[in-house]
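**Q** Everything below, folded, please.
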Amino acid sequence: MTQNPRTQTLSDAGVSIWLDDLSRQRMDSGNLQELIDTRNIVGVTTNPSIFQAAISGRSEYDADIARLAGEGKDVDAVVETVTTDDVRRAADLFADVYTTSHGFDGRVSIEVDPRLAHETEKTIAQAKHLYEVVGRENVMIKIPATVEGLPAITAAIAEGISVNVTLIFSVARYEEVIDAYLTGLEQAAAAGKDLSTIHSVASFFVSRVDAEIDKRLTDLGGEAVSLQGAAGVANAQAAFGKYLEAFGSERYSALSAKGANVQRALWASTGVKNPEYSDTLYVDNLVADPSVNTMPEKTLDATADHSEPAASLNAEIATSAEGVLERVAAAGVDLDDVFALLEREGVEKFEKAWEELLATVSESIDSARA
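**A** Purely as a prediction, here's the structure:
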């Protein structure tokens, strides 16, 4: 099979395309393997919402749920088993990609229980637990970039666990995430760990930023409306400027000499929410070497059909993007309030999806035991 020329162009430009979805049906049907073979998919990300959609109302999981219920497993244990089984199976599909990319790609992410987003020690404990349960080198444990999540990121990295940091909305928080990663590497080096085996991505959310800021610009009216659709891309571009600074620093150079890897920026929430915007807006304008773009299938299809990538991000583009954010703030948008709100909502959405998943599986357990 040959790769799609537009996704190949992105790959050649240094963008690793990861699918923002996973389900047993997708693997059973061969669809995931087909995307690996034809759309340059080199990784998968999951989250509570994805698992909720995959398992709820699907028959593929019924036999496993019934078997586990018969073994006396409670709902949390059942959910953990079926989700980690899927992640392990996907990780095996990507084993060759993982090897040939020297650990950068071929990654499958699984998130800690979203109800632990504000509990540092429990997050650390579950990160270690999930890493052991999945039992694959190419798994990445997702930890939210809450204030309480930052020390958990450091602790996981120090243990040699590769981490996907999720729910990053602001450049300021992104800088804290980079520091948490570098601190973890420093601790790992002090403990004698092989830094070359530790990887991380920082998931910077994009479309949700535009959705919230656009609403506020509409409320402000006047010239402020002309800034709609600009903040999401600018925010991510400005973040990449911080990536360039941090991983061009003496601090990172000292770690790199010991085998450390960069923490790539990952563009998340890349499905366009406003139908008036280009459906490849968050792909074409966020080409960066290196970076990851995790796409829902609808965005992947649009990319394969008509993506027209812009110039690769650099320090000059990042500086210009900072100017866009300054204009948005000058128009009257409280950016700090926006980012704090989006973080709260992000955690709440994942908590709700997880609770819904637990309720659905609990019903299936009850039916199996009836």
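
**Q** all contacts plus neighbour counts: C-alpha atoms, from now on.
**A** OK.

**Q** Kindly provide the distance from the residue nearest the centre of the chain to residue 18.
**A** The structure's the chain has its C-alpha centroid closest to residue 203; by CA atoms, centre = their mean the separation is 4.4 Å. Counting by CA to CA, to the nearest Å, the gap from residue 203 to residue 18 is 12 Å.

**Q** Next: residue 178.
**A** For residue 178, the distance to residue 18 - CA to CA - is 21 Å.

**Q** And for the closest residue to residue 331 other than its chain neighbours, the neighbour number?
**A** Nearest residue to residue 331, sequence neighbours excluded (CA to CA, 6 or more residues apart in numbering): residue 224, at 5.7 Å. Applying other CA atoms under 10 Å, we find 20 other residues in the vicinity of residue 224.

**Q** Can you verify residue 224 is assigned to a strand?
**A** No: counting by DSSP: H, G, I helix; E, B strand; the rest coil, residue 224 is located in no strand; its state is helix.

**Q** Go ahead and confirm it touches residue 215.
**A** No: applying CA atoms under 8 Å as the test, residue 224 and residue 215 come out as separate, 10.8 Å apart.

**Q** how about this one, so we can line them up?
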Amino acid sequence: MNDQHNPRTRALSEAGVSIWLDDLSRQAMTSGDLAELISTRDIVGVTTNPSIFQSAIAGVSVYDEDIARLAGEGKDAEAVVEVLTTDDVRSACDLFKEQYEASGGYDGRVSIEVDPRLAHETEATIEQAERLHGIVGRENVMIKIPATEAGLPAITATIAKGISVNVTLIFSVARYQDVIEAYLAGLEQATENGHDLSTIHSVASFFVSRVDTEIDERLAALGGEAEVMRGSAGVANAQVAFGEYLEAFGSERFEALKAKGANVQRPLWASTGVKNPEYPDTLYVDSLVADPSVNTMPGKTLDAVADHSEPGEPLSAETAQKGEKVLDAIAEAGVDLADVFAVLEREGVEKFEKAWEELLSTVKATIEDTRG
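**A** From the prediction side, this is the model:
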């Protein structure tokens, strides 16, 4: 292997953690910055979302020429954004082709999300998932579908079509159980549809830091001994989720699918940038070492990990039990966890909708300027 690899990111990779970068921009690809991260920091995939694209494209001159050309072809803002985002994802897929082939499709993945405004529309989500998969036209693309109630049947239907899926915006263990069920049902339907199960991959993006942000606020409001538990919920929630992973993918149901070539749906730890400066900046990496898993890190977190990561004990059935005790204690202190997770899902969808609308508005203004 490349002896330039950072020893801390290499250690994580050897512990079963696939490091994906939670960011993508054309500048990072054309400048060689992303290629350097691949060669020195064990980056084997990329995730994107509407907020990432909004930051990458809005007001950035490198996109102006393409926007002007596409506007000249008569395309509106929606069509222009679709071209820009799928072009960037296709380029990233090509950049990760070596990792994709070397891992047999396990890594080298690039995710692109369906329009966040479709989060509560099942059929429209299914249609766009298939459309995006076709437009990108690369085997290593993953289509991101939110784990909303409407998203769950869309996940099953998309997997059943033989399309790899990154399930996003998972906050609760209960919803994660639904996501696993959606994946397994999709694999069973994919078999009936004649698809090669070995070519279908999926990750389940379980959000971490946002859970702490919301629960910490509620613990602080309760005061007293409750405040001592601040900063513990996000990791505990993920620990319990990994316990669910172990149970589901060690089941007879999955073993039957595995015999037909099926892959596990790896848990992906998302929202791993620490939002509270009081907490260690590698908290959601060092505390969530699991084999197998994916940790998708923003650049700042990746830098911190490369500098001073100190991984803790690997997640297991035993750590899942510890996590359950923490969540039970938080609930007993007076935090309504069901309400927490409902709020986080709603706000997660709204955040991505807002970013997408802002991106469309910016591109529309650029088009109008181009047309004079």
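
**Q** Can you tell me what the residue nearest to the centre of the first structure aligns to in the second structure?
**A** In the second structure, the residue paired with residue 203 of the first structure is residue 205, using TM-score structural alignment.

**Q** Am I right that that match falls within a strand?
**A** Yes: counting by three-state DSSP, residue 205 of the second structure is found in a strand.

**Q** got a list of what it touches?
**A** Going by CA atoms under 8 Å, 6 or more residues apart in numbering, residue 205 of the second structure touches 166-170, 267-270.

**Q** If we only consider the residues you listed, which is nearest to residue 115 of the second structure?
**A** Nearest to residue 115 of the second structure, judged by CA to CA, of those is residue 168 at 12.6 Å.

**Q** Helices of the stretch 201-350 of the second structure, residue ranges please.
**A** Secondary structure of the stretch 201-350 of the second structure (DSSP state H, counting those that start in this stretch): helices located at 209-222, 233-248, 252-258, 283-286, 299-308, 317-332, 337-371.

**Q** contacting residues around the third one?
**A** Okay, so that is helix 252-258 of the second structure. Contacts of helix 252-258 of the second structure (CA under 8 Å, 6+ apart): 184, 187-188, 248-249.

**Q** what span of the first structure lines up against it?
**A** Helix 252-258 of the second structure covers residues 250-256 of the first structure once aligned (TM-score structural alignment).

**Q** Same check on the fourth one?
**A** When helix 283-286 of the second structure is aligned against the first structure using TM-score structural alignment, it corresponds to residues 281-284.

**Q** same thing with stretch 19-36 of the second structure?
**A** Using TM-score structural alignment, stretch 19-36 of the second structure pairs with 17-34 in the first structure.

**Q** quick one: contacts of that stretch?
**A** Against stretch 17-34 of the first structure from outside (CA under 8 Å, 6+ apart): 7, 11, 40-46, 50-51, 54-55, 60-61, 86, 90, 93, 292-297, 300.

**Q** Sort out which of those residues are buried, if you could.
**A** Among the contacts of stretch 17-34 of the first structure, those classed as buried by 16 or more other CA atoms under 10 Å are 7, 11, 40-46, 50-51, 54-55, 61, 86, 90, 93, 292-296, 300.

**Q** from those residues, which ones fall inside helices?
**A** 7, 11, 50-51, 54-55, 86, 90, 93, 300 (DSSP state H).
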